[in-house]
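In: Fold the following, please.
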Amino acid sequence: MSEEKPTFITAGEEFDRDMTYIPDRITHEARKPEHGPVEGELWPVEPGRYRLVAAPACPWANRSLIVRALLGLEDVLSVGLPAPTHGPASWNFDLDPGGVDPVLGIHELREAYDARFPDYPRGITVPAVVEVASGHVVTNDFPWITHDLFFEWRDHHRPDAPDLWPDDLREEMEEVMDRVFTDVNNGVYRCGFAGSQAAYERAYDRLWAALDWLEERLTDRRYLMGDRLTEADVRLFTTLARFDAVYHSHFKCNRNKLSEMPALWGYARDLFQTRGFGETVDFEQIKQHYYVVQSDLNPSGIVPKGPDPSGWASPHGRERLGPSGA
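Out: Got it, this is the predicted structure:
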């Protein structure tokens, strides 16, 4: 495969994320899950059988690292951490000794995809769950990976794990998460990878309308769903954690910084200082990934020194809105 840098922008067009993933799911005793589609194979939950490959640089993978930590699944689901920079072919394990994942024994994640689907035709994405014994990728369907870690791995959760999907909030959660995904999580990409001025401005306006809505929503509630930490918070956090370091400048989302929005900035710091969140965030890897790999936007490959991340550890004062959710 060519070693030319990947291209993310199509001239004159809006950015359209490919949401086609391997549809297999890992469920309790390979049962049919209560929620969501069953379009692929069902695999049984088994401690030690699978390895979660999740690059800290990637916001979609960062979700899975946070949920794994919140639920206390570290001893039953091992994790491989790809390097932040890569060529067009695949995420790699250049940070591991010899550039090889110590459990899977592979140099690139593509090897696990090709082992199951020879010459896999789509993008090699993280997070991905790989069966250790066979070396085959099982799924890379990131929304369902975290969903199923909660619903299907319950027997292995830590006793005080938070209820990330409260039954009485699920309908409203789905509505909130849909807007967060469309206008914020993916909205920053629609700004950054817009192929025209008009497409960029449409994405920009939708992004900031959503962020203003979230700022208002979080002014008098500690979490998106009130006084309970849920997966909705995990999904929003990974974008907020990257906002000032990357999206503000690199993706031209520059009306203002996250640190200039009192409620959102306090909320983001509150989560960062919560068990399971901050320890999964690596700001240097985040910057290396975006500014080096996305050469369409940054052809020099120069990685900014700032911003200073120390503010993430500063007091957030949101205890007044209710007890911690984790």
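In: switch to C-alpha atoms for all contacts and neighbour counts from now on
Out: Noted.
In: gap between the spatially most central residue of the chain and residue 212?
Out: Nearest to the geometric centre of the chain sits residue 60, at 2.1 Å (Cα atoms, centre = their mean). With distances taken as Cα to Cα, to the nearest Å, residue 60 is found 23 Å from residue 212.
In: can you check residue 78 too?
Out: 38 Å.
In: before we move on, what about residue 16?
Out: Distance from residue 16 to residue 212, by Cα to Cα: 24 Å.
In: With residue 284 instead?
Out: Note on residue 284: its distance to residue 212, by Cα to Cα, is 28 Å.
In: For residue 78 and residue 212, indicate the residue with more neighbours.
Out: Each of residue 78 and residue 212 has its neighbours counted (other Cα atoms under 10 Å); residue 78 has more, 18 against 14.
In: Any figure for the gap between the more buried one and residue 308?
Out: 31 Å.
In: Does the residue nearest to the centre of the chain lie in a helix or a strand, and which?
Out: helix 59-71 (DSSP states H and E).
In: Also this sequence, please, to line up against the first:
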Amino acid sequence: MSKQWAQSGTGEFKRQVSSFRETISATHPIYKPAKGRYWLYVSLACPWAHRTIITRALKGLTSVIGVSVVHWHLDEKGWRFLPADSISGKDTTDHFSFSGGIKGSELDVSHPSGDIPSDSKRLNIDANVEPNCGFNRLREFYLKSNPDYSARFTVPVLWDLETKTIVNNESADIIRILNSGVFDEFVEDKEYLANKRELVPKQLEAEIDDFNTWVYDGINNGVYKAGFSENQAVYEREVTNVFNNLDKVEAILKKKHSDLESKHGKGNEKAILSEYFTVGNQLTEADVRFYTTIVRFDPVYVQHFKCNFNTIRDGYPFIHLWLRNLYWNYDAFKLTTNFDHIKLHYTRSHPRINPLGLTPLGPKPDIMNL
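Out: Model (predicted):
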């Protein structure tokens, strides 16, 4: 999500098209599945990157594919990693572990360059020194892969440690790669092996693709089209479209909840929630992709992107229940959601929208209990 916004002559937001679109398979001439060969570089603030680490966890791949986290602050040079001299002798690299969430420490990040905002010293920063190439900036991976690369330096990045190049930087592709089963032979997670969670089951694939298409345009990317618009008429059109599409999802989930009440009984909330998902009666990719926008909606998009017709918690009871079910009942969602990174990134990295860089304290709590 590194400075992905671009404005047309009409003040409309245009998203950059991803440049690296390779896949990983046993038949690929270069990128074959292997344990420890591939690495994800992500921002905990970015909804597109967030998709990939949720999928990585759901598919039992935390011991197969490494992950490193950039600092939440995005400046004119793009995403950066923690400098090596900020560690004070502590190893904060999250190589493979996930059981306790993405590891973080109280870090002393003040240093002579002043490259990181001074007040971040007091924050619990879940970011890493880059462990593989010693790079300071995400852009170095792009230029290593293609010295002539001239577009923006976005997360997520799926990196091949063997060829030292970017395999893919499109989140929709990456989560399909992770879900494809090509890494199953290396999985040690007993819970995953017992359940073999399939996020894009064949019988639901067409419905998932359809849901993803209109949700992406109207909600995932819709909040950006509203928030980065530089024309009042464009903003009004886009923010209205966001809420029209939220209304559509709310109606889907309301009917789903009613059907599940008829099936399990109104008082059997545990059974209802076990099948309460956007597509079908199981957790799928559609839920992963929708979640990363909705979990950011009340803390960021309502105020920062002016998507303030309503909040999720006050205006969309069935989406709100769906959100809390994922967050509180599935560690892959809860332990990869960092509200500090989310709120600080948006409010401190977009000076055209928020020139003073003030970060609102609300809403409280960041997410309500189930």
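In: average distance between the helix holding residue 60 of the first structure and the second structure?
Out: For helix 59-71 of the first structure, the mean deviation from the second structure after alignment is 0.3 Å (mean Cα distance after the TM-score superposition for the first structure).
In: Can you list the helices and strands that that helix packs against?
Out: helix 142-151, helix 231-242 (3 or more Cα pairs under 8 Å, 6 or more residues apart in numbering; DSSP states H and E).
In: between the ones you listed, which gets nearest to residue 297 of the first structure?
Out: In terms of Cα to Cα, the element of those nearest to residue 297 of the first structure is helix 231-242, at 16.3 Å.
In: Give the aligned range of that closest one in the second structure.
Out: Using TM-score structural alignment, helix 231-242 of the first structure lines up with residues 285-296 of the second structure.
In: Superpose on the first structure and give me the mean offset of the matching stretch.
Out: Its aligned residues in the first structure lie a mean 0.3 Å from stretch 285-296 of the second structure after superposition (mean Cα distance after the TM-score superposition for the first structure).
In: all strands for the second structure, in order.
Out: Taking DSSP state E as the criterion, the second structure contains strands spanning 38-42, 66-69, 105-106, 124-125, 157-160, 165-168.
In: Now distance to residue 324 of the second structure too, for the ones you listed, in CSV please.
Out: CSV is the format used below for the strands of the second structure (distance: least, Cα to Cα, whole Å):
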stretch, distance to residue 324 of the second structure
strand 38-42, 24
strand 66-69, 25
strand 105-106, 27
strand 124-125, 24
strand 157-160, 28
strand 165-168, 31
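In: Show residues contacting stretch 175-185 of the second structure.
Out: 23-26, 33-35, 51-52, 55-56, 59, 61, 64, 198-200 (Cα atoms under 8 Å, 6 or more residues apart in numbering).
In: Restricted to helices, list those.
Out: Here DSSP state H is the test, and these give 51, 52, 55, 56 as lying in helices.
In: What is the aligned counterpart of the last one in the first structure?
Out: Alignment note (TM-score structural alignment): residue 56 of the second structure maps to residue 68 of the first structure.
In: How about its match, nearest residue that isn't a chain neighbour?
Out: With sequence-adjacent residues excluded and distances taken as Cα to Cα, 6 or more residues apart in numbering, residue 68 of the first structure is closest to residue 74, at 6.6 Å.
In: How many residues are close by the equivalent of residue 213 of the first structure over in the second structure?
Out: When the second structure is aligned by TM-score structural alignment, residue 213 of the first structure is paired with residue 248. By the criterion of other Cα under 10 Å, residue 248 of the second structure has 13 neighbours.
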